[in-house]
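[1] Sequence and predicted model, in that order:
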Amino acid sequence: MSQAEQRQKLREGQGFIAALDQSGGSTPKALRLYGVEESEYASDAEMFDLIHAMRARIAQAPAFTGDKVLGAILFEMTMDREIGGKPAPDFLWQERGVVPFLKVDKGLADSTDGVKLMKPMPDLDVLLARGAKAGIFGTKMRSVIDAANPAGIDAVVAQQFEVGRQIIGHGLVPIIEPEVTISIHDKAEAEDILRAAILAQLDALPEDHEVMLKLTLPEADNLYEALVNHPRVLRVVALSGGYSREEANARLARNTGVIASFSRALTEGLSARQSDAEFNATIAKSIDDIHAASVAG
């Protein structure tokens, strides 16, 4: 598996990154949206079997290929399982031409200064070593910004880049995700503060360090243009953040050089009760729409 090939695909490819990384806390909601109620499973093990079946069904859909899906973010348990008879990362890259990423954060800490930092990750080095051995290209980790608080936003960005440097040390590319909550009244102000904080951290990175950024779709179109063009940034991707797929796609298309990395908006309309033909047609339409918005800018 050539990391150089994967890097080139991500840098130059015309497509988006699928987020298939719902974790323990968000899995019941993801399954409910997929038409599987909590009464249909009796344990966490059964729950994770069901969500893996959903992810495997998406990954094996005919439209889920590297032509339009550049990469996919996996939950740790997905990395350790098989899809189509192969380890999930190998299936994605070898069979689909999709670059595999791994979600590495352990969730959010309690709110401080209008933000939620990431919880400590004491076993991160072990996980990164496992990921690198399994053929993972990069990682993703999420913090949340709930207010235009400079101290809080600086803390979020500093933590993200500190852990990012640890990830780069394992030969992986970190996706840094400081999500701005879409419903806050000072979203535009928070985004201005965030942009400045990220630029300062990027400018301080050594020349041989490279990151990706996953950001909430901004209020001001092309706000993140300087990040898209920064020499330390492999790619800027956008999260759907609670916007409908239609709204997320419309906002995305107005931001040049930014591509999608949608989770809920990707799986919108999918159901466990659909026939394979219905399921495959629905995911193909999602992929086509998100791809079109990603390449529009």
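    It's in.
[2] switch to C-alpha atoms for all contacts and neighbour counts from now on
    Will do.
[3] counting contacts, what elements does the lengthiest helix in the chain pack onto?
    Taking DSSP state H as the assignment, the helix of the chain that covers the most residues is helix 276-296. Other elements packing on helix 276-296 under the criterion 3 or more C-alpha pairs under 8 Å, 6 or more residues apart in numbering; DSSP states H and E are strand 16-20, helix 245-253, strand 258-260, helix 264-267.
[4] And stretch 19-30, what's buried?
    For stretch 19-30, the buried set under the neighbour-count rule, 16 or more other C-alpha atoms under 10 Å, comprises Ala19, Leu20, Asp21, Gln22, Ser23, Thr27, Pro28, Lys29, Ala30.
[5] want to compare, so here's the second one:
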Amino acid sequence: MEYQKQLQRIKDGAGFIAALDQSGGSTPKALENYGVTGDAYDNDEAMFDLVHEMRARIMTCDCFDNERVLGAILFEDTMDREVNGKPTANYLWEDKNIVPFLKIDKGLAEQMSGVQVMRPIPNLEALLDKAQNYPVFGTKMRSVIYEPSADGIELVVQQQFDVAKQIISKGFMPIVEPEVNIDSANKHDCELLLKADILRNLERLNDDHQVMLKLTLPEEEGFYQELIDHPKVLRVVALSGGYSRSDACEKLKQNPGMIASFSRAFTEGLSKQQSDKEFADTINASIDEIYKASKV
């Protein structure tokens, strides 16, 4: 029942998905951008305490509302913690009507064939079993493409869809994220190969199965329309990928039907040192800009 409600919300709702899923490798940078330097913590536990504090501050803001925010992607550590005395996913869904997703990948393997595939996810079954205790709707996993290598890109997409099938079998909606690096010298060539591979893999999915796609904003306007319209794609969301928020939003407006799922661009300008009003004003302006770009 909850899954069906969440499915309708993601399918038909206006708004965007906030990516609050920085994990071990990217947390120090996220904290630094938030005004918390490395000397403020001396172990991982203290680091994750601080980043959870930041995420809870965002989620409990009145302006982090379901009128503009459709969903939020969580790191496993965040799912295991509480916000306002409730497990994070329960708080988001029950108190805010915002759909929770869970980041499940364990980071990237070394670069080869112009790409980085995902590292193995040895405890995936156990992680998904744990997620079933919460109102988590879907999952997210990221790979990266740097060069237009047909073999490399095929490897990335195949791995993503193989894991996606496992996730679907456990009753979750997978967000497949084969990011194209924004600094790639041949970005559009990468996107041409990527789209063809995604379409091939969509055809191989069972007729009653769907995925979501999280893709880098493309060089060519409206380039992913075929994927947006595909019956086996629930939603196509855009990552910010290192673009500033204003650049990412401008690019998003050129791709009707895509909605944002920004991480760095979403939290841009936030600081631990801000008063609650300054913080709320900053996050409200960010939410508003991203929401408007996602509505086009």
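    Structure received. Only a predicted model underlies this, so the values are computations on that prediction, with no experimental measurement involved.
[6] Would you report the TM-score computed for these chains?
    Here the TM-score of the superposed chains, computed with TM-score structural alignment, normalised by the length of structure 2 as the reference length, equals 0.99; 296 aligned residues with a C-alpha RMSD of 0.6 Å.
[7] about what we covered before: which stretch among the helices and strands packed on helix 276-296 of structure 1 comes nearest Asp208 of structure 1?
    Closest to Asp208 of structure 1 of these is strand 258-260 (C-alpha to C-alpha; 22.4 Å).
[8] Contacts for that closest one, please.
    Contact with strand 258-260 of structure 1 is made by 15-18, 228, 235-240, 252, 290-291, 293-295, 297, as judged by C-alpha atoms under 8 Å, 6 or more residues apart in numbering.
[9] Distance to Gln160 of structure 1 for the helices and strands packed on helix 276-296 of structure 1 - can I get that in JSON lines?
    As requested, these are exported to JSON lines (distance: least, C-alpha to C-alpha, whole Å):
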{"stretch": "strand 16-20", "distance to Gln160 of structure 1": "19"}
{"stretch": "helix 245-253", "distance to Gln160 of structure 1": "23"}
{"stretch": "strand 258-260", "distance to Gln160 of structure 1": "20"}
{"stretch": "helix 264-267", "distance to Gln160 of structure 1": "23"}
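[10] what's the spacing between Ala164 of structure 2 and Tyr41 of structure 2?
    Taking C-alpha to C-alpha, to the nearest Å as the measure, Ala164 of structure 2 falls 36 Å from Tyr41 of structure 2.
[11] Please identify which of those two sits among more neighbours.
    Using other C-alpha atoms under 10 Å, the more surrounded residue of Ala164 of structure 2 and Tyr41 is Ala164, with 24 against 15.
[12] Compute the number of surrounding residues for Thr282 of structure 2.
    Residue neighbour count, defined by other C-alpha under 10 Å, stands at 18 for Thr282 of structure 2.
[13] same thing with Lys9 of structure 1?
    One way to gauge burial is a neighbour count; for Lys9 of structure 1, by other C-alpha under 10 Å, it gives 18.
[14] so the longest helix of structure 1 versus helix 245-253, what angle?
    On the basis of axes from the mean of the first three to the mean of the last three C-alpha atoms, to 10 degrees, helix 276-296 of structure 1 is oriented at 30 degrees to helix 245-253.
[15] Give me the contacts around helix 276-296 of structure 1.
    Where contact means C-alpha under 8 Å, 6+ apart, the residues beyond helix 276-296 of structure 1 that reach it are 14-16, 58, 61-64, 68-69, 245, 249-250, 252-254, 256-260, 266-271.
[16] got the angle for it vs strand 16-20?
    130 degrees.
[17] how close does Glu278 of structure 2 get to Ser271 of structure 2?
    Using C-alpha to C-alpha, one gets 9 Å for the distance from Glu278 of structure 2 to Ser271 of structure 2.
[18] Which one's more surrounded, the two?
    Using other C-alpha under 10 Å, the more surrounded residue of Glu278 of structure 2 and Ser271 is Ser271, with 18 against 13.
[19] Check structure 2 for me, the residue farthest from its geometric middle.
    When each C-alpha in structure 2 is compared with the mean C-alpha position (C-alpha atoms, centre = their mean), Asp39 comes out farthest, at 28.6 Å.
[20] Looks to me like that one is in a helix.
    Yes - with DSSP: H, G, I helix; E, B strand; the rest coil as the criterion, Asp39 of structure 2 is assigned to a helix.
[21] Give the buried subset of the contacts of helix 276-296 of structure 1 as a ChimeraX selection command.
    The buried subset of the contacts of helix 276-296 of structure 1, as determined by 16+ other C-alpha under 10 Å, is captured in ChimeraX by this line:
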select :14,15,16,58,61,63,64,68,69,245,249,252,253,254,256,257,258,259,260,266,267,268,270,271
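[22] Pull the most distant pair out of the buried residues of stretch 19-30 of structure 1.
    By the measure C-alpha to C-alpha, the buried residues of stretch 19-30 of structure 1 have their two most distant members at Ala19 and Pro28, which lie 16.2 Å apart.
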